[in-house]
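*Asks:* what would the 3D arrangement of this be:
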Amino acid sequence: MRTFFKWLLRIVLVFVLAAVVVGIWKREEIQRLMAVNSLFSEDKIVHNFSHMNEAFLTIDLPRGDGPTSELPYGSGFDLPEGTDQWIEDRAVTSLLVMQDGQIRFEEYYLGTGADDRRISWSVAKSYLSALFGILMEEGAIASLDDPVTKYAPKLEGSAYQDATIRNVLNMASGVTFDEDYLDYNSDINRMGRVVALGGELDDFAASLEESFTTPGETWQYVSIDTHVIGMVIRGATGRSVSELMTEKIVQPLGLERDGYYITDGAGVAFVLGGLNFTTRDFARFGQMILQNGVHDGQQLVPADWIAESTQPSAPTAQGKIGYGYQWWIPLGAHEGEFLARGVYGQYIYFDQPRGVLIVSTGADRKFREPGINEQNIEMFRKIAQSL
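*Replies:* Now for the predicted structure:
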């Protein structure tokens, strides 16, 4: 009997030791998963959105050794009536207003500061569109009507088999994908856990097999479409998106701080929502777009691409907000009015005729409530018109 208990004790010790080893080995993954599960908690969301590198794998986008481009300050102005209440209601963390290349208003809220590198969520999609336009002009991609499988053969046999580049740029791939951020088991949240646990998004995209319509017929916001754009870019150039973004956009802009991308387990940039910059550095990108792709006398993004990509070319429903190539066009927009938008209150708003650029970041846990996006756009319009 004593021999049996000694044997049993050895077995228990072996299992305990194995559990400890696995716990240490998987500690980072477990910590990331726990961080993701509490990412949007009321008491943590503001901090988390300025410290995404604590929850995910990341890759730097170095600003380089060049000088920081100046963002001069112009005269201040009084924000329109109701702005303070809007800032409180929408949990705004930063608001920066520029006109004619000068900062007219800049403020930070909820304990955030100018040095915070904040997550932009789907604002990152518009950055990728700008990069895609550069690569199109350089000839890396032959046509928007090429099938995505020409450059991303891993997608052959998947739901993306018949989709073109134009389809995915327009969010009209027809791929079945649940974008409900409030449903733990939705595709968008499953994808988030894949990233947190070091999985590969290329595999995730290739695993999607169901379509709800023919590509190009119906607009439906499907974030994984943007990852497919990233796959096309990598396949066409043989280079990573982070390298290309750094070389062609980040370093020429003269940012004040390095940016960074969230990545999956293979080091592939989370191009659909993983960009992190300071508010002023988001403004540097925005000002370049506002100026039709020109920064400091240099044409970074082709003007024709900006004009084309910010037109409401996607097959959105009548009477609803328009969509271009990863850019939003508000209902009733005048020429040169468009925006980049991310969940929880991230915006870059453009009014080209007025020379106005507005950057707003937030931690708005009520962002999905009916009419919130429309209220935000109306506030940006009121600000632009009050200058």
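
*Asks:* please count neighbours and contacts with C-alpha atoms only from this point.
*Replies:* OK.

*Asks:* and stretch 69-87, end to end?
*Replies:* Length of stretch 69-87, first residue to last, CA to CA, to the nearest Å: 28 Å.

*Asks:* spit out the contact partners of V123.
*Replies:* Taking CA atoms under 8 Å, 6 or more residues apart in numbering as the criterion, V123 is in contact with 273, 340-342, 346-348.

*Asks:* just the ones of those residues in strands?
*Replies:* 340-342, 346-348 (DSSP state E).

*Asks:* picking up where we left off before, quick check: the farthest pair among the contacts of V123?
*Replies:* By the measure CA to CA, G273 and I348 form the most distant pair in the contacts of V123, at 14.1 Å.

*Asks:* where do the strands of the stretch 101-250 of the chain begin and end?
*Replies:* 102-108, 118-119 (DSSP state E, counting those that start in this stretch).

*Asks:* one more sequence to fold, the one below, so I can look at both together:
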Amino acid sequence: MDPKLIDIIRQNMHHSYRFLPTASVFRGSGDVSPIASDPQYLDELAFVDAAGRATTLSETLEQNHTDAFLVMHRGKIVYEKYYSGMEPTLQHGLASVTKSFIGTLVSIELYEGNLGANDRVHRYIPELADSAFGDATLQQLLDMQISCIYPVFFPEANYIDNQRNLLLTAIGTIPAKEGYTGPRTIHEYLASITKSQEHGSAFLYSNGPTEVLGWILSRLHGVSLAELLSQRIWSKLGAEKDAYFIVDSEGTEQACGGLHATLRDVARFAEMMRNDGFFNGYPIVPEAVIDAIRQGGRSDLLAASNRAMARPGYSYRNQWWITHNRFNAYEANGLYGQRIHIAPLAEMVIVQFSAYPGHSDETATLFSHAFEAIANHLI
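*Replies:* Got it, this is the predicted structure:
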């Protein structure tokens, strides 16, 4: 793999705040919540990887460009590693792990009755009435059952790269090419997307649905997404540091992949989700919200999609990947190997930051056996 590319990825994931506009997610004014530690030597934990090769945890982490890795078991940190300039106090890009934070926020609104799962997007965002999303239900957005066509301004790119490059150009994260006439903000980007077939008929993972959910949340409460995440979750965790979102030229947060946070603070969030919405004895997310996520969605739609080989047996629910494995694990996944893995029946959570130059499907396959080996070792 090209070392220069990996270095570029690391610079982007470690230091976005230096060269992009951002919005802070306030940690609150309370004390930092302590996390107990019970270190275990897991470096030489042996397992057979997805390619059938004998390996160890340390080899897998180093060979696949991990930046930071943390394992909690029964509420205690048992393993924590940092690589390649990553530090405990540095906010790392979460990429599409951000989607699961947004899905959790929307799920809270559904539980409280502020939103309806069968409500149509145009009810909240009339500006999108004529787009692909206008007649979609919120549950279809949450479960990635939106059938849409992204305008092609990057003819040399494949489908995944085209939709990602289109969004990043609209945000301003990557410069527009000469002659580019496409959207210049997140809201313009969403309005440019058209419908291809009836929603709910297929699983089609993409960025647009999450951006719409972020817009709905902000419109519903009349505050920024960063403020809402702080009020609802971040300020209640006893986080060590503010998190932050990348924003576009209008100040709109990138809901599908713009969140940055420290490893331990993401672990606090993950442990709260594992513990039925409680952290340090305080309720943060209703248990019913987490139960709904864990139940999963339509496995048949995911099995018929192009994501099935990387995630056999999975379903997708409320912006979370559900494994349906023997540990009842569910996950948040992101580009370049960002991961939250929550395994309730193993009483374990794992948080991973990486700079692997590939799609999240690749890293899901690379580390699936490692996560199961860790769980087997701890229980």
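
*Asks:* quantify their similarity with the TM-score.
*Replies:* Aligned and superposed, the two chains score 0.85 in TM-score terms (TM-score structural alignment, normalised by the length of the second structure); 343 aligned residues with a CA RMSD of 2.2 Å.

*Asks:* just name the most buried of the strands of the stretch 101-250 of the first structure.
*Replies:* The highest average neighbour count among those, using mean count of other CA atoms under 10 Å, belongs to strand 118-119 at a mean of 29.

*Asks:* burial of the closest residue in space to N162 of the second structure that isn't next to it in sequence, as a residue count?
*Replies:* Distance criterion CA to CA, 6 or more residues apart in numbering; nearest residue to N162 of the second structure, sequence neighbours excluded, is F154 at 5.8 Å. When counting by other CA atoms under 10 Å, one arrives at 15 neighbours for F154 of the second structure.

*Asks:* same check on H334 of the first structure?
*Replies:* By the measure other CA under 10 Å, the count of residues near H334 of the first structure is 12.

*Asks:* over to T3 of the first structure?
*Replies:* That count, for T3 of the first structure with other CA under 10 Å as the rule, works out to 8.

*Asks:* ok, it to D187 of the first structure distance?
*Replies:* From T3 of the first structure to D187 of the first structure the distance is 53 Å (CA to CA).

*Asks:* now the counterpart of L272 of the first structure in the second structure: how far from I171 of the second structure?
*Replies:* In the second structure, the residue matched to L272 of the first structure (TM-score structural alignment) is C256. To I171 of the second structure, C256 of the second structure is 12 Å away according to CA to CA.

*Asks:* re the thing from before, state the distance from the residue nearest to N162 of the second structure to C148 of the second structure.
*Replies:* Distance from F154 of the second structure to C148 of the second structure, by CA to CA: 17 Å.

*Asks:* likewise I125 of the second structure?
*Replies:* From I125 of the second structure to C148 of the second structure the distance is 17 Å (CA to CA).

*Asks:* looking at the two, which is more packed in?
*Replies:* Using other CA under 10 Å as the criterion, I125 of the second structure and C148 rank with C148 on top: 20 against 17.

*Asks:* count the neighbours of the nearest residue to that one once chain neighbours are set aside for me.
*Replies:* In space, and not counting its chain neighbours, C148 of the second structure is closest to K195: 4.3 Å by CA to CA, 6+ apart. Around K195 of the second structure there are 18 other residues, counting by other CA under 10 Å.

*Asks:* now check the second structure for the residue matching P153 of the first structure.
*Replies:* Using TM-score structural alignment, P153 of the first structure sits opposite P126 in the second structure.

*Asks:* any idea which residue sits dead centre in the second structure?
*Replies:* Taking CA atoms, centre = their mean, the centroid of the second structure lies closest to V97, which sits 1.2 Å from it.

*Asks:* picking up where we left off before, closest to W219 of the first structure out of the strands of the stretch 101-250 of the first structure?
*Replies:* Closest to W219 of the first structure of the strands of the stretch 101-250 of the first structure is strand 118-119 (CA to CA; 25.7 Å).

*Asks:* mean shift between that closest one and the second structure?
*Replies:* Once fitted to the second structure, strand 118-119 of the first structure is off its aligned match by 0.2 Å on average (mean CA distance after the TM-score superposition for the first structure).

*Asks:* give me the stretch of the second structure that that strand matches.
*Replies:* Using TM-score structural alignment, strand 118-119 of the first structure pairs with 92-93 in the second structure.

*Asks:* thinking again about what came up before, just name the closest of the ones in strands among the contacts of V123 of the first structure to T93 of the first structure, please.
*Replies:* Of these, the one sitting nearest to T93 of the first structure (CA to CA) turns out to be Q346, at 9.5 Å.

*Asks:* show me what contacts the corresponding residue of the second structure for that closest one?
*Replies:* Here Q346 of the first structure is matched to Q338 in the second structure, going by TM-score structural alignment. By CA under 8 Å, 6+ apart, Q338 of the second structure lies in contact with 94-97, 351-354, 360.
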